[in-house]
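> below are the sequence and a predicted model for it; my questions follow.
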Amino acid sequence: MTSTGELIEGRPAREVLAWSRAVVEPALRATADGLPESMRHIAGYHFGWWDEKGSPSATSGGKAIRPALAVLSAQAVGGTAQDALPAAVAVQLVHDFSLLHDDVMDGDVSRRHRPTAWTVFGRGPAILAGDALVTVAFDVLAASGHPAAASGMRMLSKTVLGLVEGQSADVSFEERTDVGLPECVRMVEGKTGTLLGCSCALGAAYGGGTPEQVEALGDFGRNVGLAFQLVDDLLGIWGDPDITGKPVYSDLRNRKKSLPVVAALDSPTPEAEELAALYYRAEPLTDSELVHAARLVDGAGGRSWSQQRADELLDQSLLRLEAELPASQAVAELSALARLAVRRDH
């Protein structure tokens, strides 16, 4: 709302995502074209541009919310979407680097409704393709010639280290039976929150924002990122496979220490004790036991805590955004994206 009380409206979130993809994808494709051929082929398959043989494919490459946050953040501080293209491409490359590696480490066989890259091309090639993506992410910023390039590379480097540390913690959790909720939250802040925060902050920096604006947008993105992961963890248990692209109860089947699960295990409830006995045994869970485990997570309060915390983080992020930035269409659209990320069906 402006100082005169006029309400500024933005486009619907899904329209914004479609617009952002149209703006960013040509630059992303141009960057991918510079990869060595073997890496380019795997990356293009992962992005959904072609099938395993290289024939054009209409497969979705995901929502691409991170580059959308970058270009909108640039606009929110008075810049343009074109100003933020290097930032948008870089954060998407880092995100897909993490997905390629995560799928290998987690053993996930399906992403975006088709086989994961490692199941098609092998573990080693998929890991190397991820390495190539994170490498060219820094090259994109370095080659931009933007005044914010040097500080942007340091920002992205810190983000990648936080992401890797978060993933390391996530992997270590698989072998432990004593994971507490505070450290699980810290893991998610590193693994997910840091990159969404960087998307906003880097976009703002490339849009010419002040240090205060860059910091405010970074905080906004980090809160949205944690809320996003909370909802993603809910979808990992109760999500519709037609929407998530993953099998039902996939996180429970993999015994992931996701936030709803850890919140449930941390609760002083009979359901928590029963869930622990089921979750920490050596044998795989049967289909009926997966259904029962999901009920136990719900009964122990893991589902309600996760949704409530996601809603709180959304409210905090929107208040910070409105307090620190002048009202504009871009700010309205950032708010809409945050709501879409947190209020998905689950």
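Nice, thanks for sending it over. Numbering: from 1, shown residues only.
> drop to CA atoms for contacts and neighbour counts, all remaining ones
OK.
> can you get me a residue count around the residue nearest to residue 255 when sequence neighbours are not counted?
Nearest residue to residue 255, sequence neighbours excluded (Cα to Cα, 6 or more residues apart in numbering): residue 279, at 6.5 Å. Counted with other Cα atoms under 10 Å, residues neighbouring residue 279 total 24.
> and residue 282, by the same measure?
7.
> wasn't it part of a helix?
No. Secondary structure of residue 282 (DSSP: H, G, I helix; E, B strand; the rest coil): coil, not part of a helix.
> do you know how far it is from residue 12?
Counting by Cα to Cα, to the nearest Å, the separation of residue 282 from residue 12 is 47 Å.
> quick one: the strands in the protein?
110-111, 114-115 (DSSP state E).
> try this one side by side with the last:
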Amino acid sequence: MKAATPAATTVLKHARALASVLLDHGDLLVKVESRMTELAGDRVLDPGAEMLHEHLGTGGKRLRARLALAACHALGGRSEYAVDWAAAVELLHNASLIHDDIQDGDRSRRDKPALWARHGIAQAINAGDLLLMLPFRALGGYPDALQSALVQILAEYAEGTARGQIHELALTASSDKGWGDYFSAVSGKTGTLFALPVRGAAELAGLEPDEANNVALTFSSIGVLYQLQDDLLDLFESKGRGSCGSDIYEGRLSAVVLTHLDLHPSDAVAVFEILNKPRDETKHHEVSQMIERFIEGGAAAQLLDRIHLMASGLLASKGTGVRSDIQAVARELVHRVLTPIDALEGGLS
């Protein structure tokens, strides 16, 4: 993987200089939070509602809600329509997180106990299932034709997310899996939930289906970029999940692993031996040694270059038929995706 070109570096610096206003919409975000709280139910009378409030109360960036609001504004949709759509996509995302934590065995989420770690797996599954229903209730106030279209979009993209998660869990660490398998999985699992807020916003703004799908496609690619940086960040930060190296404990065939094996194919047996261990049998020192090997062996630096090249391509792309205002939202989103790994620049060799 070659290093980012000077032109690409210039584009990236321009992205980081953008004012962080396109995804803020703080006044509407307050309404989104209120709507999600309302839909979660009365925590005093309902133990299910209590678990949902507990999970939603751990915070998070609300990035998908912000993206829905920004996309609706950029495409000319009505702000009062944007709130319920933003709540719907954020609730869907959070439902997927509850189930992810169970499947991955992560006991922490946003530096708080994961729902399953506090209430048990069975109740956490119930809470996640409950939360999966609420996005559809959030759409109840739209005119019939618009509601029908949004329900179909939500169901289609939720299906894509679930299929992507299934694909990822089927990616056992072995030599017969590669980058094609990885990108298929993350395009579904992560890319879909970046495209969904924009696809619904395009519907709210009255775009024709072909144009709406074209607009959403760019954001799916940004979702893949997000997953690449998240895989890299796992070597250096706990990401609110308890410790660095969570992907190694989980046995994930991450972008870091694939990059390392491209560079050092002779390490495959040793790497797969660790990744295929049950999580509770994986030792801290084994994970630390693997992280060190990934960094010193050049995988971290090469993956960072890949991320920069992909980001520069997204930033330079005009997107055929894509409106300039939504292009600005895409550029700002790329900037936000890159922010967590900014500190790594110059520190990897």
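Nice, I can see it. Note that the structure is predicted; figures quoted are calculated from it, not measured.
> what value does the TM-score take for this pair?
Remark: TM-score between the superposed chains equals 0.82 [TM-score structural alignment, normalised by the length of structure 1]; 324 aligned residues with a Cα RMSD of 2.9 Å.
> which one of the strands of structure 1 lies closest to residue 138 of structure 1?
Minimum separation from residue 138 of structure 1 across these (Cα to Cα) falls at strand 110-111, 25.5 Å.
> how big is the offset of that closest one relative to structure 2?
Compared with structure 2 after the fit, strand 110-111 of structure 1 shows a mean deviation of 0.5 Å (mean Cα distance after the TM-score superposition for structure 1).
> which bit of structure 2 covers that strand?
Aligning strand 110-111 of structure 1 against structure 2 (TM-score structural alignment) gives residues 108-109.
> not counting sequence-adjacent ones, nearest residue to residue 161 of structure 2?
Nearest to residue 161 of structure 2 is residue 189, by Cα to Cα, 6+ apart, at 4.5 Å.
> OK, contacts around the equivalent of that neighbour over in structure 1?
Residue pairing (TM-score structural alignment): residue 189 of structure 2 is matched to residue 191 of structure 1. Going by Cα atoms under 8 Å, 6 or more residues apart in numbering, residue 191 of structure 1 touches 162-167.
> out of those residues, who's nearest residue 195 of structure 1?
residue 163 (7.3 Å).
> what are the boundaries of the helices in the stretch 1-150 of structure 1?
For the stretch 1-150 of structure 1, the helices defined by DSSP state H, counting those that start in this stretch cover 13-33, 37-47, 65-76, 85-106, 117-121, 123-143, 149-173.
> any chance of those helices in a markdown table, plus mean neighbour count and distance to residue 242 of structure 1?
Formatted as a markdown table, the helices of the stretch 1-150 of structure 1 follow (neighbours: other Cα atoms under 10 Å; distance: least, Cα to Cα, whole Å):
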| stretch | mean neighbour count | distance to residue 242 of structure 1 |
| --- | --- | --- |
| helix 13-33 | 17 | 18 |
| helix 37-47 | 21 | 18 |
| helix 65-76 | 30 | 19 |
| helix 85-106 | 24 | 19 |
| helix 117-121 | 19 | 19 |
| helix 123-143 | 20 | 25 |
| helix 149-173 | 18 | 26 |
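> which one of those lies nearest to residue 325 of structure 1?
For residue 325 of structure 1, the closest of the helices of the stretch 1-150 of structure 1 is helix 65-76, at 7.4 Å, according to Cα to Cα.
> okay, that closest one sits on what stretch of structure 2?
Counting by TM-score structural alignment, helix 65-76 of structure 1 corresponds to 63-74 in structure 2.
> centre-most residue in structure 1?
Compute the mean C-alpha point of structure 1, and by Cα atoms, centre = their mean the closest residue is residue 192, 5.3 Å away.
> for that one, what are its contacts?
So residue 192 of structure 1 contacts 163, 225-226, 229 (Cα under 8 Å, 6+ apart).
> could you do residue 322 of structure 1 as well?
Going by Cα under 8 Å, 6+ apart, the list of residues near residue 322 of structure 1 reads residue 331.
> do residue 307 of structure 1 as well
230-231.
> counterpart of it in structure 2?
Checking TM-score structural alignment: residue 307 of structure 1 goes with residue 304.
> same list (the contacts of residue 192 of structure 1) but as TSV, adding distance to residue 89 of structure 1.
Below are these laid out as TSV (distance: Cα to Cα, whole Å):
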residue	distance to residue 89 of structure 1
163	17
225	18
226	22
229	22
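> most neighbours among those, which one is it?
Counting by other Cα under 10 Å, top hit in the contacts of residue 192 of structure 1: residue 225 with 30 neighbours.
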